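[1] got a structure for you, letters missing:
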């Protein structure tokens, strides 16, 4: 995505479609913009950005994505809350995917990490750990560990620098 100029100024949905297609080509079953779980208001089904299934059709993971230029806490809160509303079964692994257009990616990542480590999640957070085993300077990953009904679940936060 970062190497293709078409996605530098793309909408969230265009970027999500690219990610969903890339996952499909890698052998993952997924649905783009599928209805699952419950909406934030709890009245209707939620509209999941990308819903990943196992080969047998069982749910595996939810990807909730958003475009951010800065730490827009209201917009970020909405997405952090939505992923937990969508996940009505307690999936082990879920993902928040931030398409960053911040002018200072490293500074933005630091502010993002500080914010998500102190966020009031619907399920208790046990840890917030930045993952350094990836050799990309313009992609950052963090994993938050949550306790949900006595079991551990992970929320991976992936930030991609698209300010080109």
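    Cool, got the structure. Owing to the predicted nature of the structure, the values given are computational and were not obtained by experimental measurement. Numbers count the residues shown, from 1 in each chain.
[2] contacts and neighbour counts: CA atoms only from here.
    Fine.
[3] Just give me the residue right at the centre of the chain.
    residue 96 (1.2 Å; C-alpha atoms, centre = their mean).
[4] secondary structure element for that one?
    Assessed by DSSP states H and E, residue 96 sits inside strand 93-100.
[5] neighbouring contacts of that strand?
    Contact with strand 93-100 is made by 12, 60-70, 79-80, 83, 153-163, as judged by C-alpha atoms under 8 Å, 6 or more residues apart in numbering.
[6] ok, then the element right after that strand?
    Downstream of strand 93-100 (by DSSP H and E), the next one is helix 105-117.
[7] take the one below as the second:
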């Protein structure tokens, strides 16, 4: 969806379980903001010299007037929509805040600040639903008092210059403290609003960090692409009765189309018997050097010998010590959750060829029909990873 497909939420309700009354209240408040922004657009559209600089407190940001104009139209589309949006980028929050300030400054009569009056039936429902024992009705007060709009539209006001500067200073000095104080804040979202000098420092620090973690990006991207390949395979009913090699071909073709340098059924290393060259399912290369082995197998139950054969096969072939390897299980079973639990018990206690440093089942990208876990192995004091991806193949 684009930015015009949403309706602004209010810091009054839980939008994961919205009632019809709460939706009506949300529409009413957005309707008031719509009227305010429409007046502002009329000023901007008239050829009278009125520009964003006339309503911005001080345009020290590197956003030109044309961009500000476009953002006002975007914000106007947001509040006119019937679809509720739970998140708005900080630059739009800042824009809404200064528009509310502008409206308060140019409106002489406080009675005119809210141009839309509440329907009497809606008032009755609000009173019967939200009035407390002492007669207070915080919802009715909030939506009929213009000053409350500064609070019900924003869970915080970190987008304001003073607050943002303080956050940036903390981040630049002590990132651990920043994560502790602002665990859910992504400063990259505030880039357009940053003062120029702090913006430069932020970019320099991010660049240094990017260079230090760039080696992890290939691994992360490969993992995400294997999730995508797994999802496509799982959703394609043509493969529900396919052979293991046919499924491997499907995964390989998708990875190849994504630009990976692959070799499949590559003769490398020693076989399980240690006597002759064997075959791996897929070998991923990075800069012409082996980076990761992907082994896959079909299962209908916890076949310990077959799983062990594939795990051991990876490390027979991985003579260099790849940064990460993958074992993908195509599972056809009537009780996938039971299979997954038993699989976890087996691979966590498995006797790997190298010391197990850590075993985790991350919360990210766990789906009812696709699960994953990762085993960290210490190999000559260097941590390498074995990712386990388990796909439920429908019957």
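    Cool, got the structure. Computed from a prediction, not measured in an experiment: that's the story for all the values here.
[8] Residue in structure 2 paired with the residue nearest to the centre of structure 1?
    Using TM-score structural alignment as the criterion, residue 96 of structure 1 maps onto residue 327 of structure 2.
[9] what does residue 118 of structure 1 give?
    Aligned partner of residue 118 of structure 1 by TM-score structural alignment: residue 349.
[10] Relative to residue 327 of structure 2, how far out is that match?
    Separation of residue 349 of structure 2 from residue 327 of structure 2 (C-alpha to C-alpha, to the nearest Å) stands at 16 Å.
[11] Then residue 21 of structure 2?
    Residue 21 of structure 2 sits 50 Å away from residue 327 of structure 2, going by C-alpha to C-alpha.
[12] Tell me how far stretch 97-104 of structure 1 lies from the chain's centre.
    Centre-to-centre, stretch 97-104 of structure 1 and its host chain are 13 Å apart (C-alpha atoms, centre = their mean, to the nearest Å).
[13] So which bits of that stretch are buried?
    97-102 (16 or more other C-alpha atoms under 10 Å).
[14] Repeat that for stretch 102-117 of structure 1.
    102, 105, 108-109, 112-113, 116-117.
[15] ok, now stretch 5-20 of structure 1?
    8, 12, 15-17, 19-20.
[16] Could you give the number of residues near residue 85 of structure 1?
    20 (other C-alpha atoms under 10 Å).
[17] and what of residue 41 of structure 1?
    10.
[18] what does it align to in structure 2?
    For residue 41 of structure 1, the aligned position in structure 2 is residue 273, judged by TM-score structural alignment.
[19] For residue 299 of structure 2, see how far away that match is.
    Residue 273 of structure 2 sits 23 Å away from residue 299 of structure 2, going by C-alpha to C-alpha.
[20] Tell me where structure 1 has helices.
    Assigned by DSSP state H, structure 1 shows helices spanning 12-25, 73-86, 105-117.
[21] Show me the one of the ones you listed that comes nearest residue 135 of structure 1.
    Across the helices of structure 1, residue 135 of structure 1 has its closest neighbour in helix 105-117 (14.8 Å, C-alpha to C-alpha).
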